[in-house]
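Visitor: After the sequence you'll find the predicted model.
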Amino acid sequence: MIRAACLSLDITPDQPIDLSGGPFGKSRGVLDPLEAYILLLEIEGEFFCWVTVDTIYLPSSWTDPLREKIAGLLSTGRANTMISATHTHSGAAFMPLRQWGSPDMGHTDWVSRRILDGVRDLQDRLQPVRGNFGSAQADGVTVNRREPGGPVDEEVSVLTLHNNNGQPIAMMVHFTCHPVTLWGFENKFSPDFPGYLRTALRQVSGGIPVFFVNGAAGNTNPAGFSPESTSVEYSKDIARRVCSAARQAMLNSQPLNLSPLVTAEERETLLLDPPPSVETIHRIIEEADSHLNGDWSPESVGWARKKEWAMDLLAAIETGELADRESLEIQSVRLGDLRILALPGDPYVEIGLKMKEISPSPHTLIAGFTNGMVGYLCTRKWQEENGEQEKFIGYRLLSMPKETEKIVYRMTERLVERMRHETV
């Protein structure tokens, strides 16, 4: 038997706290409520729980203990739990990002407790379901923000769960795009276009919970984005276009076999790139100081982030606390003919597309921003030609190695092989 239940939680802060996704400072109100969604599946007596949270990133220091607690509530393993960020750039901070906000621990703890209460609630609301799955293309909605004319993933996938009466009880929609249509807009909290997308799909589906999952969107933006273009109208237009593709996906949908449930995780420790010399770090600080003149232009923010990174790096070197390794985890969840491959970072779209190719399943979804945050997962080509464009200075001290792309594919292949003959 397959049973399921899904709910949404309002996790909007009740006071001004740091926005995360840009140099915005404290929030100045609420444009649209921030939400967390919980999808609970029971497949032949085995549980799988997936949580999404409206924020830019979720650190493993927050997701790991929460996953363990959820697993304990369900008497299952950690690999049967998954926690993803929707990657909105207008949410509350859950991890510190240089010049991009710091978390309010009271808020993050409260969200964690709410999610645990939600999981308890869902156990009493499980009902028999069957699944339908379909995909369609959202042509022209996204662009490659690193390489003009470069690859994008325009696929919109929809999983709808129906009860024994044929009524939908929950929907999952997957799309690959940076939620930046409201980047810095009025300094107010918002899920960005995923929120308007969820609302639009709820309106045509009887008000059921709509669970949004973002893909390998590290280098994918909505078409037409610039910091000056952000507006509610722009956000709703992107949502409308994705919704149109989602509705076509629903029309294209076919019954989906959701059994068996098989889960696995692969971990590998990566040796990070070495730091620059101490002399170079001091020169970076001096150069940053020469560019900081008290204004808050994008260029000044960039130099402020660079200076903060350099000072943090220098302190870590001087105290002997500089970590030169990073643990990378990839999770695979097989729900019958549907496979989910989850990464704890900001993966480039090329990596997501290749992981889909590696997967032998009829349907594969890439879940970025999941189970922690290790940074941008770039292609080797991009790193060799451009470095990481100093993006790592926002959330880490050392850059990921150029071999990261190859390591991700190798880990994916191992996961596929491990799960090839497994059943529950």
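Guide: Arrived safely.
Visitor: going forward, measure contacts between C-alpha atoms and count neighbours the same way
Guide: Noted.
Visitor: Give the buried residues for the helix or strand hosting Leu314.
Guide: Here Leu314, judged by DSSP states H and E, is contained in helix 298-319. Buried positions in helix 298-319, judged by neighbour count with 16 or more other C-alpha atoms under 10 Å: 300-314.
Visitor: Against Thr55, how distant is the residue most central in space within the chain?
Guide: For the chain, the residue nearest the mean C-alpha position is Phe369 (2.7 Å; C-alpha atoms, centre = their mean). Plainly put, Phe369 is 10 Å away from Thr55 if you go by C-alpha to C-alpha, to the nearest Å.
Visitor: Asn187 reaches Gly22, doesn't it?
Guide: No - under the contact definition of C-alpha atoms under 8 Å, Asn187 does not touch Gly22, with a separation of 9.9 Å.
Visitor: neighbour-wise, which of these two wins?
Guide: Asn187 (22 against 19; other C-alpha atoms under 10 Å).
Visitor: Please give me every residue in contact with that one.
Guide: For Asn187, the contacting residues are Leu19, Phe24, Lys26, Ser27, Arg28, Gly29, Ser90, by C-alpha atoms under 8 Å, 6 or more residues apart in numbering.
Visitor: Which ones among these lie within strands?
Guide: Leu19 (DSSP state E).
Visitor: Report the two of the contacts of Asn187 separated the most.
Guide: Spatially, the most separated pair among the contacts of Asn187 is Phe24 and Gly29, at 12.5 Å (C-alpha to C-alpha).
Visitor: let's bring in a second model and compare:
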Amino acid sequence: MMRAHLVSRWLLAVAVGLCACSTSRAALRAGCAKVDITPPLGLKLIGSQGQPSDSVLDELYARALVLSDGANTVAIVSVDLLYSPLEEITNPVRTLVAERVGIPEQNVMVCATHTHSGPDIFTNAKLAPASRIAPEDIDQAYVRTLIGKLASVVQIAHRDMQDAKIGVATGTLPEVAYNRRPKRPNGQVQTTFTLPAEITATRRVETRSDGRTIVTFSMPPEQADLTFGPIDPAVSVLRVEDPNGRIVGSLFAFGCHPVSVYPFRSTAISADYPAHAMRVVERTEGGVSLFALGLAGNVVPIRRDVGPCEQIGKALGAEALRRLQLVATADDVTLDARRCALTLATKDTPPQEITTEIQVLRLGDVYILGLPGEILVEVGLAIKDKAGIDKLFVTSMTNDSIGYVCHAEAYTEAGYESTRGTHLAPGAGERLIAGALDLLDAIKP
């Protein structure tokens, strides 16, 4: 009887063990890759005002990070373009990726770095009519090649996956940017795209009573009453390493318009300051480094031109590099992805509607929220405040191009972004906030 009881317990233990093994999740795997997408000279650039490109300051790249937990696989593509329109770029890339490596379309995120010194290859179908371009006026041969390369970089990263661990950290870099929508005492915005050197030399970083970070200046008497708005100084960093701690790749997000080169070298191809930042990380730490644009809709560099572009990039790369050294990583990570359609009204009379997309990738307790268009910092900070998520990346210019997305007050304050800069009717920012929060809630375990 005793021997039979012991044998029975042993068989039960074996059965439980086998059951546990059969349901356990595979170890996290990751792969990174990059491919050159620099267009041929002669192709018009976003800021060249119709003139052909005539030089290359730095090459343009597409970079990919692919992660798999054995049950789900997700891919993030960072591409040196102004936009990644849903119908023209993102969805064709997703279709090819699904065909080639089987990653579901909703699991592929395409982040444009928003360089203003890249190719002018978009119809701008969701922007104001005056901004739209006929398809026949676009170099479709380059577009087809580009889409193929974006799918290929995911394919290469997928092929090269290895066991991996991930972790995140957050730094800050408020010194290089400011909110270009300062207000008069009457609440009206005076759009200030650039500042003279004698003004930028007076830069001060301050924290408002509400906790927001602002960058302000000593202005001349006729502008002394201007009040500068908030920025998001966060540098969000993701580290991907192999089991021995060697870096496989990294992703970092920061909110500042990549307009350092434009318009000073309007016919030169450049990935702007993100190129220098990624180069710092890749050359120092190794692996492939991806950049995603943060909350930059109304945030621009304090100084511009080729020299300041390199300085901003090096400062950002150094901050990302600093944070990468101190990241605690883990491989016990469950992956998930969600996306939802978002319909927004336009300013047309009568109002029309455009449909775009919000996407979230969940990497364990890390959330990457992809928002379409140029998100004003006030809109993005509202999402961060209300989401209640510690490890949250909020990226703009992701998966689609819909122009500036403004909060309600911006429409009464005037300024470029809420007037000429957007085709969206008031309420767009609030709808985006609500949609983003709903999607984040839906993907939480």
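Guide: All right, it came through fine. These figures come from a predicted structure and were not determined experimentally.
Visitor: picking up where we left off before, now tabulate the contacts of Asn187 of structure 1 in a markdown table and tack on neighbour count and distance to Asp124 of structure 1.
Guide: As requested, those are arranged in a markdown table below (neighbours: other C-alpha atoms under 10 Å; distance: C-alpha to C-alpha, whole Å):
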| residue | neighbour count | distance to Asp124 of structure 1 |
| --- | --- | --- |
| Leu19 | 29 | 35 |
| Phe24 | 20 | 41 |
| Lys26 | 17 | 38 |
| Ser27 | 21 | 36 |
| Arg28 | 16 | 38 |
| Gly29 | 17 | 35 |
| Ser90 | 34 | 33 |
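Visitor: Next step: the contacts of Asn187 of structure 1 restricted to helices.
Guide: Among the contacts of Asn187 of structure 1, no member falls in helices (DSSP state H).
Visitor: hang on, Leu81 of structure 2 packs against Phe122?
Guide: No - the pair formed by Leu81 of structure 2 and Phe122 falls short of the contact definition of C-alpha under 8 Å, at 10.1 Å.
Visitor: And the helices in structure 1?
Guide: Remark: helices of structure 1, listed N- to C-terminal, are 60-74, 105-123, 193-203, 232-252, 278-291, 298-319, 349-358, 380-386, 404-419; assignment by DSSP H.
Visitor: okay, those helices in TSV with distance to Gly166 of structure 1 next?
Guide: Listed next are the helices of structure 1 as TSV, based on distance: least, C-alpha to C-alpha, whole Å:
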stretch	distance to Gly166 of structure 1
helix 60-74	27
helix 105-123	20
helix 193-203	17
helix 232-252	14
helix 278-291	61
helix 298-319	52
helix 349-358	31
helix 380-386	47
helix 404-419	32
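Visitor: Kindly compare burial across those and name the winner.
Guide: Across those, averaging neighbours per residue (mean count of other C-alpha atoms under 10 Å) puts helix 193-203 on top, at a mean of 21.
Visitor: my guess is Gln155 of structure 2 contacts Glu99, does it?
Guide: No - with contact defined as C-alpha under 8 Å, Gln155 of structure 2 does not reach Glu99; the gap is 10.3 Å.
Visitor: between the helices of structure 1, which gets nearest to Glu265 of structure 1?
Guide: That would be helix 404-419 among those, by C-alpha to C-alpha, at 7.1 Å.
Visitor: in structure 2, what residues pair with the closest one?
Guide: Using TM-score structural alignment, helix 404-419 of structure 1 lines up with residues 428-443 of structure 2.
Visitor: The matching stretch vs structure 1, average offset?
Guide: Compared with structure 1 after fitting, stretch 428-443 of structure 2 has a mean deviation of 1.5 Å; criterion: mean C-alpha distance after the TM-score superposition for structure 1.
Visitor: what's in contact with that stretch?
Guide: Here stretch 428-443 of structure 2 makes contact (C-alpha under 8 Å, 6+ apart) with 336-340, 342, 344-345, 358-360, 362, 369, 379-380, 382-383, 386-387, 405-408.
Visitor: Skipping adjacent residues, who's closest to the alignment partner in structure 2 of Asp121 of structure 1 in space?
Guide: Superposed on structure 2 with TM-score structural alignment, Asp121 of structure 1 falls opposite Ile156. Sequence neighbours aside, Ala33 is the residue nearest to Ile156 of structure 2 in space, at 6.2 Å (criterion: C-alpha to C-alpha, 6 or more residues apart in numbering).
Visitor: List the buried residues for the top helix by length along structure 2?
Guide: Criterion DSSP H: the longest helix present in structure 2 is helix 2-23. Of the residues in helix 2-23 of structure 2, none is buried by neighbour count under the rule 16+ other C-alpha under 10 Å.
Visitor: Same question for stretch 30-48 of structure 1.
Guide: For stretch 30-48 of structure 1, a neighbour-count test (16+ other C-alpha under 10 Å) marks 30-31, 33-43, 46-48 as buried.
Visitor: what range in structure 2 matches it?
Guide: Under TM-score structural alignment, stretch 30-48 of structure 1 corresponds to residues 56-74 of structure 2.
Visitor: what's the answer for stretch 304-315 of structure 1, then?
Guide: Mapped onto structure 2 using TM-score structural alignment, stretch 304-315 of structure 1 covers no residues at all.
Visitor: For Val240 of structure 2, list the residues it contacts.
Guide: Val240 of structure 2 sits in contact with Ala30, Ala164, Lys165, Ile166, Gly167, Ile247, Val248, Gly249, Ser250, where contact means C-alpha under 8 Å, 6+ apart.
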